[in-house]
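Novice: Sequence and predicted model, in that order:
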Amino acid sequence: MLKNKFALGLSSLVLLFLTACTAMPLTSEISDAIAHATTAADHQQIANYFSETAAGYEAEASRHEKMANAYGGYPRGPISYISHCRSLQQGFSAAAKDARALEQAHRQLAAGAGK
């Protein structure tokens, strides 16, 4: 029990340290970062934020697709669960596509900011 608490505390500290070292804006700061972006580095950080966001959405879409397939394996698959998971999968996929488009837009802005 004590080992588990120590491991959890240590992992929390490592996560906190790694989060503090990142140059990517936090979710709560992204609006400010977008509003005040003027340099290539600013736009690159925003692009990185949207890349990470898209990856998270893609992971959620994949997870919900797997859950829908798992529910479909039941002899009397709960249709409402399957449609719920498919709906979430489609929503997360659309959000990922939008985030990827914003990532690309900010990468283009970063490339143009140096000219």
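Specialist: Received the coordinates, thanks.
Novice: From here on, just use CA atoms for contacts and neighbour counts.
Specialist: Fine.
Novice: Could I get the buried residue list for the host helix or strand of residue 12?
Specialist: Using DSSP states H and E, residue 12 sits in helix 2-21. Within helix 2-21, no residue is scored as buried using 16 or more other CA atoms under 10 Å.
Novice: Run the chain-centre distance for that helix.
Specialist: 21 Å (CA atoms, centre = their mean, to the nearest Å).
Novice: what about versus this one:
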Amino acid sequence: MANITWSRSVRYGLGALGLAGLLSVGQAAWAQATPVTDDNIVERITTMKTPAEHQAIAAYYQTKAAAASAEVARHEAMVKAYGGTGMKTMNRHCDLLYQTALQEKTEYESLAKDHADMAASAAK
């Protein structure tokens, strides 16, 4: 067996390369394991590459759509409640909030679907 003597700079270079590889794998695993939140959504969008990352973002938007759906129901009930009071200004405000919540819900559902589709396409 040949005796290979590597210089200190080669050993350090290989060590640094190995460490960089481990860190990048660890970072990708961390990104997939960490749920998408309001605090990290921008970062997750800018770093998404894998189907799992797209699916995690889709799940985030599904959660946002569900919350918006609750707002839709609440504002719809308020529109009906104010409708019987003769308070037209209040009824109009609630109707605008209802329409806004409905649009928000629709957009979140669309974003969730788009990311789920991207995850499916990337998995092929």
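Specialist: Sure, I can see it. What you are looking at is a predicted structure, and each value in this text was computed from that prediction instead of being measured.
Novice: Now the TM-score, please.
Specialist: Remark: TM-score between the superposed chains equals 0.76 [TM-score structural alignment, normalised by the length of the first structure]; 92 aligned residues with a CA RMSD of 1.3 Å.
Novice: got the contact list for the helix holding residue 12 of the first structure?
Specialist: With contact meaning CA atoms under 8 Å, 6 or more residues apart in numbering, helix 2-21 of the first structure is reached by no other residue.
Novice: Which elements pack onto the following helix or strand past it?
Specialist: Using DSSP H and E, the helix or strand that follows helix 2-21 of the first structure towards the C-terminus is helix 30-35. Counting contacts by 3 or more CA pairs under 8 Å, 6 or more residues apart in numbering; DSSP states H and E, helix 30-35 of the first structure is packed against helix 40-72.
Novice: quick check: the helix it packs on aligns to which part of the second structure?
Specialist: Using TM-score structural alignment, helix 40-72 of the first structure corresponds to residues 51-83 of the second structure.
Novice: The matching stretch against the first structure, how far on average?
Specialist: Following the fit onto the first structure, the mean deviation recorded for stretch 51-83 of the second structure is 0.6 Å by mean CA distance after the TM-score superposition for the first structure.
Novice: Buried residues in that stretch, which are they?
Specialist: 51-65, 68-69, 71-72, 75-76, 78-79, 82-83.
Novice: Equivalent analysis for stretch 96-115 of the second structure, please.
Specialist: Using 16+ other CA under 10 Å as the test for burial, stretch 96-115 of the second structure gives 97-98, 100-102, 104-105, 107-115.
Novice: Nearest to residue 22 of the second structure among these?
Specialist: residue 115 (28.0 Å; CA to CA).
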